[in-house]
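1. Predicted model follows, preceded by the sequence.
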Amino acid sequence: MTHDRIALVVRGGWDGHQPVEATELFIPFLEASGFSVRVEEGPAVYADAEVMGTVDLIVQCNTMNTIEKDEFLGLRTAIEAGTGMAGWHGGIADSYRNNSDYLHLIGGQFACHPGKHPDERVGDATDNFIDYRVEMTDAGAGHPITAGIDDFDLTTEQYWVLNDDYIDVLATTTLAARDWDAWTRPVVAPAIWTRQWGAGRIFVATPGHSVDVLRNENVKTIIERGMLWASR
């Protein structure tokens, strides 16, 4: 396989999202798709303009971390010049809460994942694993990332996302208003979206809390297609 494109995998942050195992799941696909893959254990590389100028695709899995000003500026500059960015779950939508410009770049920010009934909680991560449906939009039905994929069900964290309308939403999920919740009506949140930023493309999928979710056939296919779509 000749590698005519470069993918930069940036991972780290909260271990609960299995950043190493999760990204290792997709590296063979990237290599088989013609990418030479470079792996970095944090965002410092974003400040290296020489490196970033060569990158065709950034795959980021870096949850609840921080980013320095020069690192963010390097990331945004690369995307505006045509580098693509792709990610899933908190690795892209809950990465750098300290930087509002990053939230602006991505277009959607994790707010919460509503949990089970208080009586059913046991004090671990499964307290936030609920059954929910990912529903394709009309735009998603005809998009190369999600074409041919029907609505599907998951049992994992359901992301409530704060977002703007400069995203192209390919799939949504509806968060119920249950008797024990503080909100009083269902909330529709984007579950899969894209965003054009300068010459660059950004792809986000909110499912992906753990490797078992990423192995779901629909989730895996969407992420693989999303990475290829986002790449320069």
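-> In hand now; what should we look at?
2. use CA for all of it now, contacts and neighbours both
-> Will do.
3. Quick check: the spatially most central residue of the chain vs His117, distance?
-> The structure's the chain has its C-alpha centroid closest to Trp88; by C-alpha atoms, centre = their mean the separation is 2.3 Å. Distance, Trp88 to His117, using C-alpha to C-alpha, to the nearest Å: 26 Å.
4. What residue in the protein is the furthest from its centre?
-> Asp119 (31.0 Å).
5. Which secondary structure elements does the biggest strand by length in the chain sit against?
-> Identified as the longest strand of the chain according to DSSP state E is strand 187-197. Using 3 or more C-alpha pairs under 8 Å, 6 or more residues apart in numbering; DSSP states H and E, the elements in contact with strand 187-197 are strand 160-163, strand 168-175, strand 200-205.
6. Surely Ala139 is within a helix?
-> Yes. Ala139: assigned to a helix according to DSSP: H, G, I helix; E, B strand; the rest coil.
7. wait, it sits on Leu170?
-> Yes. Counting by C-alpha atoms under 8 Å, Leu170 is a contact partner of Ala139 at 5.7 Å.
8. Who has more neighbours out of these two?
-> Shown here are Ala139 and Leu170; by other C-alpha atoms under 10 Å, Leu170 has more neighbours (25 against 13).
9. Use this one as the comparison:
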Amino acid sequence: MTQKRALVVRGGWEGHQPVEATELFLPFLRSNGYAVRVEESTDVYADAAELAGTDLIVQCVTMSEITREQLAGLSSAVVAGTGFTGWHGGIADSFRASSDYLHLVGGQFATHPGKEPCERLGGPEDNFLPHTMTLTEAGREHPVTAGIEDFELHTEQYWVLHDDLIDVLATTTHPTRPWEPWHRPVTSPAVWTRRWGAGRIVVTTPGHSVDVLENPNVRAIIERGMLWATRTASAS
């Protein structure tokens, strides 16, 4: 059997601990037979030969910028069958200035509602709210999330803008609150997949910090997502 090749691309805003977060998953990839290459920038996306031989890209790059050549390389690789996955801002809040990247991924972080203003102290905890991850009917059947029940988190709750070409496996609902401007509860996709050409994409929105990634449900979804997104024989 040919060994699978995984490319881990990390960087961007340090608040999401790109090194510590990705290191958490390297043993899983290696124990599942992947040869793993780690890159600290998106320069590798412009290397067509490298990406052509890559079966899975795991990205953890919050905000930052991507060049036209790099994005073209990433998009072409996914269309040709390279899997693409990540969590939280490392995939859903990357390259804000690139509408083409948003088109590739299918959903983009907009905000994370916070506590009542009088309770805010100025740190990241101001945006930590208790919320539920609710599996959809599709999610209860999909290999990435099958067998996982609805679960609770106390961390950032992503409000995501998205299109309808994504297959939503789990959602989270933002309730109305007296200090917020919206007038009815808003449900956002929290875990989704996307078929793009011959490639598979998996986005998992929880993962602000390592402790969230260590949540058994979050970790299982991310790890299963890596396996599912990986290039299939029919895409080779």
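-> Okay, I see it. Not measured: the values here are computed from a predicted model.
10. TM-score for the pair, please.
-> Overlay of the two chains. TM-score (TM-score structural alignment, normalised by the length of structure 1): 0.99; 231 aligned residues with a C-alpha RMSD of 0.8 Å.
11. thinking again about what came up before, name the SS class of the residue farthest from the centre of structure 1, please.
-> helix.
12. How many neighbouring residues does Ser181 of structure 1 have?
-> Residue 181 of structure 1: Asp, not Ser. 12.
13. Need the single longest helix in structure 2, by residues.
-> helix 216-229 (DSSP state H).
14. Return the set of buried residues in that one.
-> 217-223, 225-229 (16 or more other C-alpha atoms under 10 Å).
15. now the strands for structure 1?
-> So, for structure 1 - with DSSP E - the strands run 5-13, 35-40, 57-63, 84-88, 108-112, 130-136, 152-156, 160-163, 168-175, 187-197, 200-205.
16. would you list those strands in JSON lines and tack on distance to Val211 of structure 1?
-> Converted to JSON lines, the strands of structure 1 look like this (distance: least, C-alpha to C-alpha, whole Å):
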{"stretch": "strand 5-13", "distance to Val211 of structure 1": "14"}
{"stretch": "strand 35-40", "distance to Val211 of structure 1": "18"}
{"stretch": "strand 57-63", "distance to Val211 of structure 1": "12"}
{"stretch": "strand 84-88", "distance to Val211 of structure 1": "11"}
{"stretch": "strand 108-112", "distance to Val211 of structure 1": "19"}
{"stretch": "strand 130-136", "distance to Val211 of structure 1": "17"}
{"stretch": "strand 152-156", "distance to Val211 of structure 1": "11"}
{"stretch": "strand 160-163", "distance to Val211 of structure 1": "20"}
{"stretch": "strand 168-175", "distance to Val211 of structure 1": "20"}
{"stretch": "strand 187-197", "distance to Val211 of structure 1": "18"}
{"stretch": "strand 200-205", "distance to Val211 of structure 1": "14"}
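17. among these, which is nearest Gly123 of structure 1?
-> strand 130-136 (14.6 Å; C-alpha to C-alpha).
18. Give the other helices and strands that that closest one contacts.
-> strand 152-156, strand 168-175.
19. and of these, who's closest to His17 of structure 1?
-> strand 152-156 (12.2 Å).
20. so how much does the closest one differ from structure 2 once superposed?
-> Mean deviation of strand 152-156 of structure 1 relative to structure 2 after superposition (mean C-alpha distance after the TM-score superposition for structure 1): 0.2 Å.
21. Quick one: residues in contact with that strand.
-> 126, 128-135, 207, 209, 213, 218 (C-alpha atoms under 8 Å, 6 or more residues apart in numbering).
22. Right, I'll leave it there.
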